[in-house]
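> below are the sequence and a predicted model for it; my questions follow.
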Amino acid sequence: MILVTGAAGYIGSHTCVELLNSDLGIVAIDDFSNSSFQSIDRVQKITGKKFDFYEMSVMDTEKLEMIFSRHNIQAVIHFAGYKSVSESVTNPLKYYQNNITGTLFLIEVMKKYNVKNLIFSSSATVYGNPTNVPISENSKVGVTNPYGRSKLIVEEILRDIHNSDNDWNIVLLRYFNPIGAHKTGEIGEDPKGRPNNLLPYVSQVAIGIREKVSVFGNDYDTTDGTGVRDYIHVVDLAKGHLKSIEKLYTQCGFKIYNLGTGQGYSVLEVIQAFEKVSNRKIDYTFEPRRSGDIGICYADPSRANVELKWYAEKKLDEMCRDAWNWQVKNPDGYKSHSVYEGIL
C-alpha cells in the first residue's frame, strides 16, 4: 500500500490514476487548501477503482499515526506542499512552516512505523539561475526564492536522514514544468485565483476568462527574447513516479532524478502551439522581467532514462491539446458542473 500526500493536487491526482491503473493500492490524503475534493471523485471515475481517502494535513501527526496503524503502508509519495513562487516571496514563513515542518512530521511518523521508502516531490527551482544548460543532477544548486529554498532544505534533510540510517530508500524527483491534463479532461490544473503558471493563464485567455497573457521579459538571450522552459506532460511526470516506486523496492538508497523532456520552449512558442490546437488567437503584451526569473532552464533527463527506464513521450502539441480539452470541459475548473458550450 502506498500513501500519497497531496493526492488531490494537480500532479498528485494524475499520479494516483497511474498508480491505480497499474494495480497498486493507495491511501490518499489532502487538506484541500489548494485543491478540490472533485479531483478525488474523478480519479475514481477514470480508474473505476475505489481507495481510502482522508481529508487532513500532514501537520496532523495524530491522524497520520492513525493511517499508519490502520493500513499496511510500504512507501510514501509526498506531494503535499505549497507551490507558488510569488506567494513564497511575500509570505516565506507560510512556506517554511508547511513545506519543511510538514515533511518533518511525516518523516517522524514513517520512522515510528518503520516505513523507510519515500519519493519526494522536489523542483527544478533548486537549481536557481543555472550557468549551463541542459541541467543535470550534478549541476550546482542555488535557489532564488523561498519556495525553492523550502524544497532544497527538505532535500538536504532527507539526505542527512539516509546518511544516518542506510535502511532509508529515498528518491528525490526534480520536476521541470508540468503542463497538460489527463486525456479524458476529467482532471487537470485548477489554479485558485489568478494563475501563477503560463499554461493555465494561456488557457484562460483562450476561453475568454482573461483578456491577455503578460509575457515577463522579451530581452533574454533566447531565439525570440522570451524565457525558455522545459515543459513536460503531467501524465509523463506521473509515470516517472511509477518507475521511482520500482526503484525504491530495489533498495536503491538515496537517488536524485530530473524529470523533464530535455527540450526547451520559449513563452512565445508555447503560445503559438496553443493557438494552433485551440484555433484561438491568444493576445499578449510584454512586461518587464520579474525578480527571480531566469532566462533558460531545461533538463538533462539522461539519468532517469538510464536508471529508471523512464522517458518523456508526449510533445508540446499534445500537452497543449490536453490542457485545452480540460479547460473546455471545465471552464471554471472543478467548480464547473457542465461543459462550456460553443467552444469546439
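Right, received. Where do you want to start?
> only C-alpha atoms from now on, for both contacts and neighbour counts.
OK.
> quick check: buried residues in stretch 225-236?
By 16 or more other Cα atoms under 10 Å, the buried positions in stretch 225-236 come out as 226, 227, 228, 229, 230, 231, 232, 233, 234, 235, 236.
> show residues contacting it.
Contact with stretch 225-236 is made by 11, 14-15, 176-182, 215-220, 222, 260-268, 294-299, 311-316, 319, as judged by Cα atoms under 8 Å, 6 or more residues apart in numbering.
> next, the one to line up against it:
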Amino acid sequence: MIFVTGGAGYIGSHTCVELLNAGMDVTVFDNFANSQIEALDRVQLITGKTVRVIAGDIRDGDALRSALADSGATAVIHFAGLKAVGESESDPLRYYDNNVVGTMRLLEAMKALDIKQLVFSSSATVYGVPQFLPYTEKHPLSATNTYGQTKLAVENMLRDLYRSDETWRFAILRYFNPVGAHPSGRMGEDPQGVPNNLMPYVAQVAVGRREFLNVWGNDYPTPDGTGVRDYIHVVDLALGHVKAVQYLARSAGCNAINLGAGVGHSVLDLVRAFELASGKAVPVKIGPRRAGDLDAYWADPALARELLGWSVERGVDAMCADTWNWQKNNPNGYKGVN
C-alpha cells in the first residue's frame, strides 16, 4: 500500500494512475485546498481500480497518524504542499507552515508507525541561479524564492533525519517543468484562478478562456530571446515516482534525483508547438522581464537513469497534444460539463 499525500493534485493524480497500473494499492490523503476530488474519480475510471480517499490536512498530526496507520502503508509519496512562487513571496509564513511544518508532522507520524520509505516531491528551484548547466545533483543549492526555500528546508530535514538514523530510505525527486495531461483526455492540470504556469495558460488562450498569453521578456540571451526551460510530460514524471517507490523497496539511502528531459525549450518554442497540436492561434503580448526569472536551465537526468532506470519517453509534441486533448474536452476543468 502506498500512502499519497496531495494525491488529488495534478502530479499526484497522474501518479496514482501509474501506481495502480503497476499493481500497487493506493490511499490518498488530501485537504482539497488546490485540487478536486473529481480527479480521483477520473483515476478510478481510467484504471478500473479503487483509490481509498481520506480527507485531512498534513498539519493535523493526529489525523495524519490515524490515517497512515489505518492505511497499512509501507511507503509514502509526499506531494502535499503549496507551490505558487508569487504567493510564497507575499505570504511566506503560510508556505513554511504548510510545506515545512506539514512535512515534519508527516515524518513524525511515519516514525511513530515505523514506516521509513518516503518519496518527496522537490523542485529544480533548489538549485537557484545556475553556476553551470545542465544542473546535476551536485550543483550548489541556493533557492531564490520562498517556495524554493521551503523545498530546500524539507530536503535538509530529510538529510538530517537520515544522518541520525540510516534505516530511513528517502528519494528526493527534483522536478523540472511538468506539463501535459493523461492521453485519455480525462485528466490534466486544472489550476484555480489565473494559471501560474505556462502550459495551462497557453491552453486556456487556445480554448478561448483568455485573450492572449503574456510573455515576460524577449531579450534573454537565448535563441529567440524568451526563457528556456526543461519541460517534462506529467505521465513520464508519474512513472518516475513508480520507479522511485520500487527503488526504495530494494535500496537504502537518501538520494536527490533530477527528473527532467535534459533539453531546454523556449517559451515561444512551446507556443508554436501548441499551435501546431491544437490548430488554434495563441496570441502573445510581450512584457518586461519578471524579477527573479532565470534566462535558461535544464537537467542532467543521468542519475535517474542510473538509479531508477528511468528516462523520458514523451516529447514536446506529445505534451502539447495531450494538454489540448484535455483542455478541449474539459474547457472549464473538472468543474465543467464533460
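Here it is on my side, so go on. Just so you know, these numbers come straight off a predicted model, no measurement behind them.
> tell me the helices and strands packed up against the longest helix anywhere in structure 1.
In structure 1, with assignment by DSSP state H, the single longest helix is helix 146-164. Using 3 or more Cα pairs under 8 Å, 6 or more residues apart in numbering; DSSP states H and E, the elements in contact with helix 146-164 of structure 1 are helix 85-90, helix 92-95, strand 117-123, strand 169-175.
> got a list of contacts for the shortest one?
When contacts are taken as Cα under 8 Å, 6+ apart, the neighbours of helix 92-95 of structure 1 outside the stretch itself are 81, 82, 88, 146, 147, 150.
> angle of the helix or strand following it against strand 117-123?
Per DSSP states H and E, the first helix or strand lying C-terminal to helix 92-95 of structure 1 is helix 102-112. Orientation check (axes from the mean of the first three to the mean of the last three Cα atoms, to 10 degrees): helix 102-112 of structure 1 against strand 117-123 gives 170 degrees.
> tell me how far helix 102-112 of structure 1 is from the chain's mean position?
Centre-to-centre, helix 102-112 of structure 1 and its host chain are 21 Å apart (Cα atoms, centre = their mean, to the nearest Å).
> buried residues, that helix. List them.
Across helix 102-112 of structure 1, burial judged by 16+ other Cα under 10 Å covers 102, 103, 104, 106, 107, 109, 110.
> list the contacts for residue 32 of structure 2?
6, 8, 55.
> mind doing that once more with 10 Å?
Counting by Cα atoms under 10 Å, 6 or more residues apart in numbering, residue 32 of structure 2 touches 6, 7, 8, 9, 55, 56, 57, 80.
> pull out the buried members of those residues.
6, 7, 8, 9, 56, 57, 80.
> pretty sure residue 272 of structure 2 contacts residue 281?
Yes. Between residue 272 of structure 2 and residue 281 there is a contact under Cα atoms under 10 Å: 8.9 Å.
> which residues in structure 1 form helices?
Assigned by DSSP H, the helices in structure 1 fall at 10-21, 37-47, 61-70, 85-90, 92-95, 102-112, 146-164, 198-207, 234-248, 267-278, 302-303, 316-329.
> could you redo these as JSON lines and give each row distance to residue 336 of structure 1?
Listed next are those as JSON lines, based on distance: least, Cα to Cα, whole Å:
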{"stretch": "helix 10-21", "distance to residue 336 of structure 1": "16"}
{"stretch": "helix 37-47", "distance to residue 336 of structure 1": "10"}
{"stretch": "helix 61-70", "distance to residue 336 of structure 1": "31"}
{"stretch": "helix 85-90", "distance to residue 336 of structure 1": "26"}
{"stretch": "helix 92-95", "distance to residue 336 of structure 1": "29"}
{"stretch": "helix 102-112", "distance to residue 336 of structure 1": "31"}
{"stretch": "helix 146-164", "distance to residue 336 of structure 1": "30"}
{"stretch": "helix 198-207", "distance to residue 336 of structure 1": "14"}
{"stretch": "helix 234-248", "distance to residue 336 of structure 1": "21"}
{"stretch": "helix 267-278", "distance to residue 336 of structure 1": "20"}
{"stretch": "helix 302-303", "distance to residue 336 of structure 1": "40"}
{"stretch": "helix 316-329", "distance to residue 336 of structure 1": "8"}
